[in-house]
Each structure stands twice: as structure tokens, then as C-alpha cells.
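Peer 1: Give me the fold of what follows.
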Amino acid sequence: MKNFITPENNQTKGAFGEELAVKEMRRRGYEILDRNYRSQGGEIDIIAKKDTYIIFAEVKYRAGRKKGEPGEAVDKRKQGHIIRTAQAYIVEKNLDGDFRFDVAEVLEEDGKTYFRYTENAFWLA
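Peer 2: Sure thing, here's the model as predicted:
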């Protein structure tokens, strides 16, 4: 992946990761429907559509691997928040169809930016 200028402070790191994820998702044929959707259950970073799926994508950014891979932060607790928020979105928008939960990982390491996208990263329990 290309080298990108990365954010200097923690407040902008999440936004940087989300912008990069949106660009990569569009490049891969995703239509972005919504961003930073909030409900009482939590927040979903990106809601997109591709083929027959509505995708709820969580973006995780990390500068280095000291705390592990970015996607490891999407634990069962976080998944539960995303699922509840997705259910609120589905009801609010009166949607029916195929839904999927994906994770977009942005890793900054050794002066390079890496992007990994995992489809079906988790499912409804």
C-alpha cells in the first residue's frame, strides 16, 4: 500500500483510519451509505452496500503492534455493541435482506500504512 501521512494525535487517528477505509472500500466496489451512525447501542463506523449485502463495517487503526493486530480490538463486547446498533439501523431504515459484519484494519508500521479488510468478521450470536 502507498505511504500516507499519518495523524499526529489520538483524536485524528480514528478519522484517518475511517477515511482510508472508505477510499479502499469504494475502490473495491462498495457503495457507502452512511458513516458514524449512532444509536443508544453504540456506533457503526461505515455502513455500505455491495451486491445483495448491507455491510456494517468497524474500522480499527493502530500505530504499531504493541497491543496486537487492529482487528483484535473487535472483541465479543464490541461485536455486541455493533450488532445492537445495526439492528437499530435496520429498524430505522425499514431494511430487509442480507446483512454482514466486516472489519477494516489500518496498521501504521515502519513508515508504511497497511490495510486489511475482512468480510464476515463476525456473526449474530
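Peer 1: From now on I want contacts and neighbour counts done on CA atoms only, so please keep to that.
Peer 2: Noted.
Peer 1: distance of the nearest residue in space to residue 85 that is not next to it in sequence from residue 86?
Peer 2: Distances taken as C-alpha to C-alpha, 6 or more residues apart in numbering place residue 41 nearest to residue 85, at 5.0 Å, with adjacent residues excluded. To residue 86, residue 41 is 9 Å away according to C-alpha to C-alpha, to the nearest Å.
Peer 1: I'd like the structure of this one too, to check against the first:
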Amino acid sequence: MAQHNDLGKKGEEMAVTYLEEQGYEILERNYVYQKSEIDIIARIGNVVCAVEVRTRSSVDFGLPEETVKSKKINNLLQAVNAFAEDLEDEVEFRFDIIAIVKNGESFDIKHLPDAFYHF
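Peer 2: The predicted model follows:
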């Protein structure tokens, strides 16, 4: 597996651990609908979060969260709509980004709730 794929998988594992430590329940990982994928679907209280994880080895080419473009957002919307059809509860949905940057031997994790409102 390519090194960037390994880094991405490690980032997703770190994001799951982070969310669980914050009290989120992980509902799905790598949820696929047609050509769209949601990295993590998590729930906290009455809010279900579609979480896009972006992991980078540096910020030389920009911040990880800046790489989530409108096409990805549209794909996430389609996938969330499909996921929501299967839910029996009345819940709120939001879209989060977890941005992870390698910093030497450690990683910096930034959680952006309601991330699409920040762009």
C-alpha cells in the first residue's frame, strides 16, 4: 500500500479514537453510497455527524481542511441522504472535518464541527 494510503488509514484510526474520547458513538466507518464515501458517521446526543477525515504529512501545500471541495461536499450530501433514509430516529445532521497534520513524531488533530459553514 502506498505511503499516503497508510497515512490516511492512520488518520482515520486517530479520528475514531478522538471522537470516542469526546463521547461520540461511531455508527459507521467508510459508509459507501454509489460513488460517495463518508469516512466516519458518528453520533453525539441527538446529532449525527458525517465526518470527513483529512490527513497530511505537512502543510506545505495548504491545510488539510482546505482540500474538501464542492464536489466532495455534494457527494457527502448524497451519501448522508441515503444514510438518513435508514434511520428510525429524528435526529439533526451536520458535517464535520477532522484535519490531522503530522508534526515530527506526533500529530496535531483539529476538529471542525459544522465545517461547511466555515468555507
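Peer 1: Superposed, how do the two chains score by TM?
Peer 2: Once superposed, chain against chain, the TM-score is 0.90 (TM-score structural alignment, normalised by the length of the second structure); 116 aligned residues with a C-alpha RMSD of 1.6 Å.
Peer 1: still on that earlier bit, more crowded one of residue 41 and residue 86 of the first structure?
Peer 2: The neighbour comparison of residue 41 of the first structure against residue 86 (other C-alpha atoms under 10 Å) goes to residue 86, with 26 against 15.
Peer 1: counterpart of the helix or strand harbouring that one in the second structure, which residues?
Peer 2: Following DSSP states H and E, one finds residue 86 of the first structure within helix 76-93. Under TM-score structural alignment, helix 76-93 of the first structure corresponds to residues 70-87 of the second structure.
Peer 1: What lies in contact with that stretch?
Peer 2: 31-38, 50 (C-alpha atoms under 8 Å, 6 or more residues apart in numbering).
Peer 1: Aligned to residue 102 of the second structure, what sits in the first structure?
Peer 2: With TM-score structural alignment as the criterion, residue 102 of the second structure lines up with residue 108 in the first structure.
Peer 1: What is the neighbour count of its match?
Peer 2: 19.
Peer 1: so how far does the helix or strand harbouring it sit from its counterpart in the second structure?
Peer 2: Take DSSP H and E as the rule and residue 108 of the first structure turns out to sit in strand 98-109. Superposed on the second structure, strand 98-109 of the first structure shows a mean distance of 0.7 Å to its aligned residues (mean C-alpha distance after the TM-score superposition for the first structure).
Peer 1: Just the buried ones from the contacts of stretch 70-87 of the second structure, in PyMOL syntax?
Peer 2: Remark: buried members of the contacts of stretch 70-87 of the second structure, expressed as a PyMOL selection using 16 or more other C-alpha atoms under 10 Å:
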select buried, resi 31+32+33+36+37+38+50
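Peer 1: Can you tell me which of the contacts of stretch 70-87 of the second structure end up in helices?
Peer 2: Using DSSP state H, no member of those falls within helices.
Peer 1: related to what we said a few turns ago, may I see the buried residues of the helix holding residue 86 of the first structure?
Peer 2: For helix 76-93 of the first structure, the neighbour count (16+ other C-alpha under 10 Å) marks 79-86, 88-89 as buried.
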